[in-house]
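Undergrad: Here you go, sequence then predicted model.
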Amino acid sequence: MATMEECRSALDRLSDNLARAKGDVHAAAALDRSLSCHIIDLDSTFAGRLRNGRIEVHDTAPGPPREKAQIRLAMRGDDLVSMVDGGLNFAKAWASGRVKLEAGLRDLLRLRTLL
């Protein structure tokens, strides 16, 4: 089971990857939205913003998200680490229910480029 430190590191690497992205991927990640990532098996949530193609984590708290973010992710820590390391395909994990993504329709349409 991934630790909170490993999950935070994975989010930092994901942020770096999004910041270096080009073309449609960069455009899709260039939103300014509140973001939460609930790590189900650790029952902890990272909360922050997706801004200018980067994930900015502002808070880590126990339990599910305290506030409803505009973009909400929920997954196991191992799945987060595996996705960022390239071992787990996000679209397949989302389709199978291993990863949950909730957002407004316009954001989902824009984020589909990342899938």
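TA: Perfect, thanks for sending it. Numbers count the residues shown, from 1 in each chain.

Undergrad: For the rest of this, base every contact and every neighbour count on C-alpha atoms.
TA: Noted.

Undergrad: Quick check, T60 in contact with F46.
TA: Yes - with contact defined as Cα atoms under 8 Å, T60 and F46 form a contacting pair (4.6 Å).

Undergrad: Of those two, which one has the most company?
TA: In this comparison of T60 against F46, neighbours counted by other Cα atoms under 10 Å, the higher total goes to F46 at 24 against 17.

Undergrad: adding another structure so you can compare the two:
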Amino acid sequence: MATVDECRAALTKLVAQFDEIGEEDRAKHVVERTVSCRITDLGLMFHGRLHHGGLDPFTEGPPADGKPADVKVTIASDDLIALVDGELDLARALLGGRVKIDASFGDLLRLRRLL
């Protein structure tokens, strides 16, 4: 099981990876959405915001406005780190039940193109 700090570092790395996506691709595939990431084995929740400019840094805890996120990711700490490091394939993780994403079908298609 990974630590809270390792999960924070993985989410920070994910934000940096989104920053590397070209502006043209972001303009085509990104719609402003709130994102939550629940780390099951640590009992933690992080939230952030995806928009044309990229992915805002994640903060710990529920969003200040109390509204549910548009895109909800549920994952174990070790799987989060493996996914961000490129050691875990998202499609296989989804099919194997290691990652759960609760989002609209359109959001899933857009995210697939970005990841």
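TA: Arrived safely. The shown structure was predicted, so the numbers you read here are calculated from the model rather than taken from an experiment.

Undergrad: if we can go back for a sec, report the set of residues contacting both of T60 and F46 of the first structure.
TA: Common neighbours of T60 of the first structure and F46, counting by Cα atoms under 8 Å, 6 or more residues apart in numbering, are absent.

Undergrad: Could you report the distance from the equivalent of G86 of the first structure over in the second structure to R49 of the second structure?
TA: When the two structures are superposed using TM-score structural alignment, G86 of the first structure falls opposite G86 in the second structure. G86 of the second structure is 22 Å from R49 of the second structure, where distance means Cα to Cα, to the nearest Å.

Undergrad: Which one's more surrounded, these two?
TA: Summary of the neighbour comparison: G86 of the second structure and R49, criterion other Cα under 10 Å, with R49 having more neighbours (18 against 10).

Undergrad: does the more buried one belong to a helix or a strand, and which?
TA: According to DSSP states H and E, R49 of the second structure maps onto strand 44-51.

Undergrad: For that strand, give me every contacting residue.
TA: The contact list for strand 44-51 of the second structure (Cα under 8 Å, 6+ apart) reads 30-39, 55-63, 69.

Undergrad: same thing but at 6 Å, please
TA: Outside of strand 44-51 of the second structure, the residues that reach it under the criterion Cα atoms under 6 Å, 6 or more residues apart in numbering are 31-38, 55-56, 58-61.

Undergrad: All set, thanks.
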